[in-house]
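Visitor: Mind folding the following:
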Amino acid sequence: MEIVDFQITKNISIKGFSLIRSNNDRLLLFVHGLASNSTLFLPLANKLFKLGYSSIGIDLRGHGNSSKPSNGYTLETFSEDISIIIRRHLKVKPIFIGQSMGANLGVMLAKEKKPIIQGCICIDGGFINLKNKFPNWKECEKQLTPPNLDHLQLPKLKELIEINHSDWPNLSIQGTLNNWKIFNNLKIKKKLSIKKHLLLLKSLWNQEPNNINQLNVSTLLINSTIKQNFENLPSNTKMINLEGDHDIHAQKPDLISKIINDEISKGFFR
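Guide: A predicted model of the protein is given here:
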């Protein structure tokens, strides 16, 4: 694994990881969800690397090890950041793999008239529509504002994560811990501030990505906690419903890697 660093502007860089196989044009681009980071995809990326795939995972702005500017916390800005990375730095069109909010970003790219991605895989997301769940923004904000855990120390935080995700592999537990900055005295601080979290949540609230017929690339929906209700799926779209956590890619990387490899091998993303 190598660290990647993509310059977006003079003052903003997007960092992440790469697992690159030589002479391989099958590139997967992993994009995480709200308040997460790229390393939560490492268990899945490692499995897919063994199956012959190259991978790049990025930390969206404000997340992980990427720059944390004071502005730009909208889905539109995030989508533009990703577009810059693909156009400037990647040699081939990747298959986009996003989870939750990251999947919604993938759908935005999949709807472009001239797509810069080969295909889109949405893990428990892609068509998240918060206006269908909450009558107004204030209620959404009230229900979905995350708890502030920064008063905890690392051992207690790790204990809580392990209790809530007892069936997760160790690498996924570590990936979750990477959402916090850990100080030498074991104090912690969330890398994405609650203020910026809510700016992104508001942007997600303002989005209504309901029209699945606007997709211009083959798209695979892998659902776990979010059940999509589409009457008719277009021919370039497939949906698989599973039982598992919202971060099912971190919980069950063996299963998700098999599904992804099977669909790619069958030529779904031609």
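Visitor: make it CA atoms for all contacts and neighbour counts henceforth
Guide: Noted.
Visitor: What residues sit buried inside stretch 75-89?
Guide: For stretch 75-89, burial by neighbour count (16 or more other C-alpha atoms under 10 Å) applies to 75, 78, 79, 81, 82, 83, 84, 85, 86.
Visitor: want to put them side by side, so please do this one too:
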Amino acid sequence: MELVGVPTPAGGTVSCRTWPGQTRPFVLVHGLASNARLWDEVADELSAAGHPVWAVDLPGHGATELPPTGVDTASAARAVTAVIQAHLLAGAVVAGQSWGGNVAVRLTADRPELVGALALVDGGWIDLPADFGTWDECAEALRPADLHGLRADDLRDRLRQSHPDWSDRAVEATVASLRELPDGTVERRLPIPAHLAIVRDMWDHPPGPWLARITAPTLLLPAIPQDHARAERTRRRVAAAADLLLDNTIREYADSDHDLHAQRPRELATDLLGLARR
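Guide: Below you'll find the model as predicted:
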């Protein structure tokens, strides 16, 4: 793995984690308040199969600084576009997880010539007005928790207890979404106002219009929760998104975490390799 910086149209630099390969490239996009390291175990498998991989730290996330003008889904999509154009990755399989799925949808709709196939990993169909009655209700539900005084080691312990099937690499990658301070506590890399600004942008711009413009083969990979009501709600959302897509396949992950790339990286990589072969 190598770290590469890519200039963006906004004037900043996007940090990418890259793996070597000679065949069709993959571009991997993380979710809100996450980072590119969550893709490491998936990327290892893709690279071992011969594919170059670029995992992008979106603006304000991971090793990429937050630009002065902030970030939204469209500007995040433009940052990923800059990576694809700068390194001649047109025709790549673009995979986005959670909000990163919405970013990948926007990119694919706006620049279809750059994307050979699209994978939506428990995201890309996130439609907040369909899930909440009002913006205030949405903002209250999705506002990040206060982390004041939380120690990094305590966070690691919580993650290991709540996700016993995650590897140590996945746990450390999740901790890396935060900044560890010299006293052992953590703070957010993405400040809460910026986080809520992205959520507001998602509220204002649900992905339906962009899904309807996509012609690339699209693989939808929902994490289906154990709770029956939530599972059926997820299936309805995914089916509605699939109905808008010209070429779609749904592959459910039963009884799974939202962070499929952390919980089931090898299985996810196998599905992505199958999409690349199409």
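Visitor: List just the nearest of the buried residues of stretch 75-89 of structure 1 to residue 108 of structure 1.
Guide: Relative to residue 108 of structure 1, the closest of the buried residues of stretch 75-89 of structure 1 is residue 79; by C-alpha to C-alpha it sits at 7.3 Å.
Visitor: if I line the two up, what does the closest one land on in structure 2?
Guide: Aligned by TM-score structural alignment, residue 79 of structure 1 pairs with residue 77 of structure 2.
Visitor: In what element of secondary structure is that match found?
Guide: Element membership for residue 77 of structure 2, per DSSP states H and E: helix 73-86.
Visitor: Next, the mean deviation of that helix compared to structure 1.
Guide: Taken against structure 1, helix 73-86 of structure 2 registers an average deviation of 1.5 Å after superposition, with mean C-alpha distance after the TM-score superposition for structure 1.
Visitor: quick check: the following helix or strand past that helix aligns to which part of structure 1?
Guide: Sequence order places strand 92-97 as the next helix or strand after helix 73-86 of structure 2, per DSSP H and E. Matched against structure 1 by TM-score structural alignment, strand 92-97 of structure 2 falls on residues 94-99.
Visitor: ok now that stretch, how far from the chain's centre?
Guide: 8 Å (C-alpha atoms, centre = their mean, to the nearest Å).
Visitor: quick one, strands of the stretch 51-200 of structure 1?
Guide: In chain order, the stretch 51-200 of structure 1 shows strands spanning 54-58, 95-99, 119-123, 180-182, 188-190, with DSSP state E, counting those that start in this stretch as the criterion.
Visitor: which one of those strands lies closest to residue 157 of structure 1?
Guide: The minimum distance between residue 157 of structure 1 and the strands of the stretch 51-200 of structure 1 falls on strand 188-190, with 8.7 Å, by C-alpha to C-alpha.
Visitor: what span of structure 2 lines up against that closest one?
Guide: Following TM-score structural alignment, the aligned partner range for strand 188-190 of structure 1 in structure 2 is 186-188.
Visitor: Would you mind listing the buried residues in that stretch?
Guide: Applying a neighbour-count criterion of 16+ other C-alpha under 10 Å, the buried positions in stretch 186-188 of structure 2 are 186, 187, 188.
Visitor: swap in stretch 88-107 of structure 2?
Guide: By neighbour count, with 16+ other C-alpha under 10 Å as the criterion, the buried positions of stretch 88-107 of structure 2 are 89-107.
Visitor: from what I can see the match of residue 79 of structure 1 touches residue 103, true?
Guide: Yes: taking contacts as C-alpha atoms under 8 Å, residue 77 of structure 2 lies within contact range of residue 103: 5.2 Å.
Visitor: For residue 206 of structure 2, which non-adjacent residue is spatially closest?
Guide: In this structure, residue 206 of structure 2 finds its nearest non-sequential neighbour in residue 127, 5.0 Å apart by C-alpha to C-alpha, 6 or more residues apart in numbering.
Visitor: which residues touch residue 62 of structure 1?
Guide: Listed by C-alpha atoms under 8 Å, 6 or more residues apart in numbering, the contact set of residue 62 of structure 1 reads 68, 69, 191, 192, 196.
Visitor: Quick check: the aligned residue for the second one in structure 2?
Guide: Using TM-score structural alignment, the equivalent of residue 69 of structure 1 in structure 2 is residue 67.
Visitor: From residue 177 of structure 2, how far out is its match?
Guide: Plainly put, residue 67 of structure 2 is 17 Å away from residue 177 of structure 2 if you go by C-alpha to C-alpha, to the nearest Å.
Visitor: More neighbours: which of those two?
Guide: A count of neighbours by other C-alpha atoms under 10 Å puts residue 177 above the other of residue 67 of structure 2 and residue 177, at 23 against 13.
Visitor: Can you classify the closest residue to that one other than its chain neighbours as helix, strand or coil?
Guide: On the basis of C-alpha to C-alpha, 6+ apart, the spatially nearest residue to residue 177 of structure 2 that is not a chain neighbour turns out to be residue 34, at 5.1 Å. Three-state assignment for residue 34 of structure 2 (DSSP: H, G, I helix; E, B strand; the rest coil): coil.
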